[in-house]
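Peer 1: Turn this into a model:
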Amino acid sequence: GWNIRPTAEGANWWHTGSLPGTVTILVRTSDGRAWAALFNGRPRDDQLRPMQREIDELMWRAAGEVTHWPEHDLFQK
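Peer 2: Reported below is the predicted structural model:
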């Protein structure tokens, strides 16, 4: 299921997943940003949670480094 963490602006939503050979994360932030990361590999079971935490931290850090987000749709419909 989805994890939901309330914030002052609304809530951050995320879902992590893994099947043999894959690790994924999907995030929607309270300010409307969204991202997904999918990996074609999976560590041993005892390393899965640390890997998921590291991916989450790296994605939040990368999003925080963006100084200007486009104000228009970048993809044709």
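
Peer 1: drop to CA atoms for contacts and neighbour counts, all remaining ones
Peer 2: Fine.

Peer 1: In which helix or strand does Gln47 reside?
Peer 2: For Gln47, the host element (DSSP states H and E) is helix 45-65.

Peer 1: Number of residues surrounding Gly17?
Peer 2: Gly17 sits with 12 neighbouring residues when counted by other Cα atoms under 10 Å.

Peer 1: one more, for comparison:
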Amino acid sequence: MEERLKDDLDVVAEYSIVNEFAAVRVRKVRSRAGERLELHSPRHDKTVRLDATVLEALARQPAEVLSQFIDADE
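Peer 2: Below you'll find the model as predicted:
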């Protein structure tokens, strides 16, 4: 399911993750700079693309650290 995006990215895979509090579109994209995980929040109209280095750093964080992002948003 590769789709060409306007900023020269190929969409390799796309998923939606939804619960009663949030909805996020998750896509694996490929560009000249390499693969990225793209997260898009339709509610806030914000998108971020994360490379493997950033994803690995996130994976090393305890759940308590990540929960602070949720608390700060309220």
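
Peer 1: tm score of chain vs chain?
Peer 2: Aligned and superposed, the two chains score 0.40 in TM-score terms (TM-score structural alignment, normalised by the length of structure 2); 54 aligned residues with a Cα RMSD of 4.0 Å.

Peer 1: coming back round to it: which elements pack onto the helix holding Gln47 of structure 1?
Peer 2: The elements that helix 45-65 of structure 1 packs onto, with contact taken as 3 or more Cα pairs under 8 Å, 6 or more residues apart in numbering; DSSP states H and E, are strand 22-28.

Peer 1: now the strand it packs on against helix 45-65, angle please.
Peer 2: 40 degrees (axes from the mean of the first three to the mean of the last three Cα atoms, to 10 degrees).

Peer 1: now for strand 22-28 of structure 1, which elements pack on it?
Peer 2: Applying 3+ Cα pairs under 8 Å, 6+ apart, one finds that strand 22-28 of structure 1 contacts strand 10-19, strand 34-39, helix 45-65.

Peer 1: wait, what's in contact with the residue positioned nearest the centre of structure 2?
Peer 2: Centroid-nearest residue in structure 2: Leu39, 2.3 Å away (criterion: Cα atoms, centre = their mean). Residues near Leu39 of structure 2 by Cα atoms under 8 Å, 6 or more residues apart in numbering: Val24, Arg25, Val26, Arg27, Thr47, Val48, Arg49.

Peer 1: All set now, cheers.
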